[in-house]
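**Student:** Turn this into a structure:
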Amino acid sequence: MNILFIHQNFPGQFKHLAPALARAGHNCVALTLRVKEPTTWQGVKVIPYKISRGSGQQVHPWLVDFETKVVRAEACFAVARELRDHGFTPDLIVAHPGWGESMFLRDVWPTARIGLYCELYHRSAWPHMHFDPEFDKGDPDAATLRIRMKNLNNLVHLPLCDMGISPTRFQADTFPPAFRERISVIHDGIHTDQVVPNAEARLELPDGSVVTRDDEVITFVNRNLEPYRGYHVFMRALPRLLKERPGARVLIVGGDEVSYGASPPKGQTWKQIFIDEVRGQISTADWARVHFLGRIPYDRFISLLQVSRVHVYLTYPFVLSWSLFEAMSAGAAIVASDTGPLHEAIEPGKTGTLVDFFDKEKLVEEVCALLDDADRRAAYGAAARAFVRANYDLETICLPRQMAWIDKLAACTAGETGD
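**Tutor:** Just a heads-up that it's a prediction; the model follows:
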């Protein structure tokens, strides 16, 4: 079959599926902004599309997000027509619609079956909105209307969708019932044979020191350090945590940008804002035990998880991070937020501990309790790894299910569920 992948940052969530389909003999092509010139990646022909216009200056603020998606969709449409005119006709289009690119592809190839990666439908009710009042700005009613407008892209795409795929039940269940029935819940997959416990693991820190399994290491990982992933809560827990654990090293991974939610005040970063908030409560000696590692190569990231005695994961009711499952696969003892996404990953008292997202005191207590209980840490880590291997292993669980999803998509009739 001819299979066309669409992802602004290809391969993104298709990094396992696309090469597997290419290896199976399918002609796989991808459209993306990530490359400047055509190339080949693991058997997939990767073709760039280029943005030819900027956003308008007089667009209503609630429409700015949708306009950027239409701009990308127009650019992708232009390249798609060129492909069509040069003889390429996909049997399947597999797209992440989050940036709008696939919006007009049914118009180019009416008979292609379209499968969408359904990451999130924006809900305007609590807890999806107004979960963290500290960062609610302006008129809450207007904020509700604005978030509904963010679904314009979803609402344009969903009628085009023959089938959907979503990595977790929490994410799939955000979609309206009329579309939810088309969505299969299949995670992207974790390399559990690569992300393994390692008693000999070691990690060199920027100051030249080295931590191993013999050290009391507490880890916290975000793509970017921001409130959506509980960075502010973790930082506010640090003064007490460092006092309670005078031998602990705290390793924090994450960038200075914004992945989700509101941007910090102009010229500032969330990282520095909360460092400034807590720094005066922490002695110089204790602060020397806090290590901000930024973004690190994947092999170092795995070593970090392997030396972790307790891994803290916090999130708003939102998309669940791969890093949580990777930490579980590495056998880390998890303390996580008691929010919706975690309920399908952490069974309290078995695969980890859940605490109220906002309760920094309880967070410290649970981390300390685990640090003091080696047997419970070992039991949590073993159960967490077993759970991930049984439910999220790439080779034995997720990739076979993704491939079966592709077969089912190929067998359906294009457009029978939509416009």
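**Student:** Please count neighbours and contacts with C-alpha atoms only from this point.
**Tutor:** OK.
**Student:** So residue 121 is in contact with residue 153, correct?
**Tutor:** No. Residue 121 sits out of contact with residue 153 when judged by Cα atoms under 8 Å, with a separation of 9.8 Å.
**Student:** Quick check: the residue nearest the centre of the chain vs residue 6, distance?
**Tutor:** Closest to where the C-alpha atoms of the chain average out (Cα atoms, centre = their mean) is residue 321, at 4.3 Å. When distance is defined by Cα to Cα, to the nearest Å, residue 321 is 21 Å away from residue 6.
**Student:** Surely residue 147 and residue 125 touch.
**Tutor:** No. Counting by Cα under 8 Å, residue 147 does not reach residue 125; the two are 9.9 Å apart.
**Student:** Compare those two (neighbour count), which wins?
**Tutor:** residue 147 (18 against 11; other Cα atoms under 10 Å).
**Student:** show me what contacts the more buried one?
**Tutor:** 122, 123, 124 (Cα atoms under 8 Å, 6 or more residues apart in numbering).
**Student:** so which of the residues you listed is the most crowded?
**Tutor:** Result: residue 122 is most packed of those (other Cα under 10 Å), 19 neighbours.
**Student:** Please spell out which residues along stretch 304-321 are buried.
**Tutor:** Within stretch 304-321, the residues that count as buried by 16 or more other Cα atoms under 10 Å are 304-321.
**Student:** if I look at the closest residue to residue 16 other than its chain neighbours, how far off is residue 8?
**Tutor:** Excluding the flanking residues, the one nearest residue 16 by Cα to Cα, 6 or more residues apart in numbering is residue 399, at 7.3 Å. Note on residue 399: its distance to residue 8, by Cα to Cα, is 22 Å.
**Student:** Give me the next element, helix or strand, following the helix ranked longest in the chain.
**Tutor:** For the chain, the longest helix by residue count, based on DSSP state H, is helix 64-85. Going down the chain from helix 64-85, the next helix or strand is strand 92-95, by DSSP states H and E.
**Student:** packing partners for that next one?
**Tutor:** Applying 3 or more Cα pairs under 8 Å, 6 or more residues apart in numbering; DSSP states H and E, one finds that strand 92-95 contacts strand 2-6, strand 113-117.
**Student:** and for comparison, fold this next one:
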Amino acid sequence: MNILFIHQNFPGQFKHLAPALAARGDQVVVLTPKVKEPAKWRGINVLPYAVKGGSTPGIHPWLVDFETKILRGTACYDAALALKERGFTPDIIVAHHGWGESLFLKDVWPTARLGLYCELYHRSGGSDTNFDPEFPSHTPAYDALRLRLKNLNNRLHEEVMDAGLSPTQFQAGTFPEHYRDRITVCHDGIDTDVVTENPGARLDIAGGPTLTPDSEVITFINRNLEPYRGYHIFMRALPELLRRRPNAQVVILGGSDTSYGAKPKNGKTWKQTFFDEVSPQIAEKDWVRVHYLGRVPYETFLSVLQVSSVHVYLTYPFVLSWSLLEAMSTKCAIVASDTAPVHEVVLNGETGVLVDFFDASAIAEATCGLLDAPERRDMLGNNARRFVRDRFDLKRVCLPRQLGWVDDLLERRPVRQPMD
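**Tutor:** As a prediction, this is how the structure comes out:
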């Protein structure tokens, strides 16, 4: 089979699926703006394309996002035409359509089956929008209108989508009903053979202590430290945690950019904003037990989880982080926000402890309670790993399902462009 992958930051969510298809003998080609020159990666031909142009000055702000997607879509379309002229015709196209790249690919190859990674459909209620009263929308009366336009990319793709793949029930459930019969729920997968406990793990903190599984360690991880992932709430729990646990070391991973939501207005980063907020409540002698490691190599990330006594995970009703499942796979005892995406994996009292997202005191109380109860931590950690192994294991569960999804795509009668 000829398979074309589209992803603006390849491999992204396809880092296991694309190589597995190449390994079984399919011809796999990738179009991505991430590379500047053609490259070979794990048996895959990775080809570049360049996005030209930028947002039109003075354009209506609701159209900026869609204009960017059109620019990506037309750039990818041009690259696809060039690929077609060189004789490549995909049987299947697999795309993360979130950036608009795959908007026009059915115009190039009308009979190709298009499989989309359906990450999120934007909603004005029951999701991330206006979930946090601390950061309300500036124009709530227009939220539904603005988000309807933001979903133009989703809506246009729905017209040509042969099948979809969504990592969680929550994410699939954000899409309208008429999408869902074409969406298969299957996670990208956790390699539980690699992501596992390690009694001999060591985490060397530069200028600080060396931590092991015998240390008392509280961990908190975001891609970027920001409100969408509850950084502000965790920081408000930190003074109480440090007061009540004089021997605890707190390890925080995450960058200083903004992945989701708005940037702070004060010119600072979110990381600095909430550091400054809680600093007056924390003595200097206690700050030395708080370790900001920024972004770290994956091996270090695993070591952080493997020495963790309690891992705190907080999120808006939004895309579920891989890091939560990875923490569960290493047998971390989890304290997590009682929000919809978390409910699929953290069963309160069984695979972790759920707390109100906004209740910093409850987060501190739950964390301290687990630190005082090693047998309960072990029970929760064992259950959490078993849960992930049973439902999210890469090699035994998720990758076989993904490969089956690709094979099923080939059997579908291709959806045509609406005007065909």
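**Student:** before we move on, back to that, element containing the residue nearest to residue 16 of structure 1?
**Tutor:** Applying DSSP H and E, one finds residue 399 of structure 1 within helix 399-411.
**Student:** next one: that helix to chain centre, how far?
**Tutor:** Relative to its chain's centre, helix 399-411 of structure 1 lies at 22 Å (Cα atoms, centre = their mean, to the nearest Å).
**Student:** For stretch 242-250 of structure 1, which residues meet the burial criterion?
**Tutor:** So stretch 242-250 of structure 1, judged by 16+ other Cα under 10 Å, has buried residues 242, 248, 249, 250.
**Student:** ok, now stretch 281-291 of structure 1?
**Tutor:** 286, 287, 289, 290, 291.
**Student:** Pipe these into a markdown table and attach distance to residue 102 of structure 1 and secondary structure per row.
**Tutor:** Below are those laid out as a markdown table (distance: Cα to Cα, whole Å; DSSP: H, G, I helix; E, B strand; the rest coil):
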| residue | distance to residue 102 of structure 1 | secondary structure |
| --- | --- | --- |
| 286 | 50 | helix |
| 287 | 48 | helix |
| 289 | 47 | coil |
| 290 | 44 | strand |
| 291 | 41 | strand |
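**Student:** picking that back up, could you pull up the contacting residues of the residue nearest to the centre of structure 1?
**Tutor:** Listed by Cα under 8 Å, 6+ apart, the contact set of residue 321 of structure 1 is empty.
**Student:** any idea where the helices of the stretch 101-250 of structure 1 begin and end?
**Tutor:** Here the stretch 101-250 of structure 1 has its helices, by DSSP state H, counting those that start in this stretch, at 105-108, 140-149, 152-157, 169-172, 177-180, 231-244.
**Student:** Pick the most deeply packed of those helices.
**Tutor:** When the helices of the stretch 101-250 of structure 1 are scored by mean count of other Cα atoms under 10 Å, the highest mean neighbour count falls to helix 169-172 (a mean of 21).
**Student:** how far apart are it and its match in structure 2?
**Tutor:** For helix 169-172 of structure 1, the mean distance to aligned residues of structure 2 following superposition is 0.2 Å (mean Cα distance after the TM-score superposition for structure 1).
**Student:** where does residue 252 of structure 2 land in three-state SS?
**Tutor:** Secondary structure, DSSP: H, G, I helix; E, B strand; the rest coil: residue 252 of structure 2 is strand.
**Student:** and it, what pairs with it in structure 1?
**Tutor:** Alignment note (TM-score structural alignment): residue 252 of structure 2 maps to residue 252 of structure 1.
**Student:** coming back round to it: now the buried residues of stretch 242-250 of structure 1 as a markdown table including distance to residue 46 of structure 1?
**Tutor:** Shown next, in a markdown table, are the buried residues of stretch 242-250 of structure 1 (distance: Cα to Cα, whole Å):
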| residue | distance to residue 46 of structure 1 |
| --- | --- |
| 242 | 48 |
| 248 | 46 |
| 249 | 43 |
| 250 | 40 |
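**Student:** With respect to residue 345 of structure 1, which of those is nearest?
**Tutor:** residue 250 (23.8 Å; Cα to Cα).
**Student:** Is the closest one in contact with residue 291, as I believe?
**Tutor:** Yes. Here residue 250 of structure 1 reaches residue 291: they are 6.1 Å apart, a contact under Cα under 8 Å.
**Student:** Find the residues that touch each one of the two.
**Tutor:** When contacts are counted by Cα under 8 Å, 6+ apart, the set common to residue 250 of structure 1 and residue 291 is empty.
**Student:** contacting residues for the nearest residue to residue 243 of structure 1 once chain neighbours are set aside?
**Tutor:** Nearest residue to residue 243 of structure 1, sequence neighbours excluded (Cα to Cα, 6+ apart): residue 286, at 7.7 Å. By Cα under 8 Å, 6+ apart, residue 286 of structure 1 lies in contact with 242, 243, 246.
**Student:** Assess the claim that residue 105 of structure 1 and residue 77 are in contact.
**Tutor:** Yes. Counting by Cα under 8 Å, residue 77 is a contact partner of residue 105 of structure 1 at 6.3 Å.
**Student:** Tell me the secondary structure at residue 379 of structure 2.
**Tutor:** Classified using three-state DSSP, residue 379 of structure 2 is helix.
**Student:** and residue 204 of structure 2, how many neighbours?
**Tutor:** 14.
**Student:** residues touching the closest residue to residue 196 of structure 2 other than its chain neighbours, list them.
**Tutor:** Of all residues not flanking residue 196 of structure 2 in the chain, residue 330 sits nearest, at 4.2 Å (Cα to Cα, 6+ apart). Applying Cα under 8 Å, 6+ apart to residue 330 of structure 2 gives the contacts 195, 196, 197, 198, 305, 306, 381, 385.
**Student:** Which of the three states applies to the equivalent of residue 319 of structure 1 over in structure 2?
**Tutor:** If you follow residue 319 of structure 1 across to structure 2 using TM-score structural alignment, you land on residue 319. On the three-state scheme (three-state DSSP), residue 319 of structure 2 is labelled coil.
**Student:** which residues sit in contact with the closest residue in space to residue 67 of structure 2 that isn't next to it in sequence?
**Tutor:** Spatial nearest neighbour of residue 67 of structure 2, chain neighbours left out: residue 55 (6.7 Å); criterion: Cα to Cα, 6+ apart. By Cα under 8 Å, 6+ apart, residue 55 of structure 2 lies in contact with 64, 67, 68.
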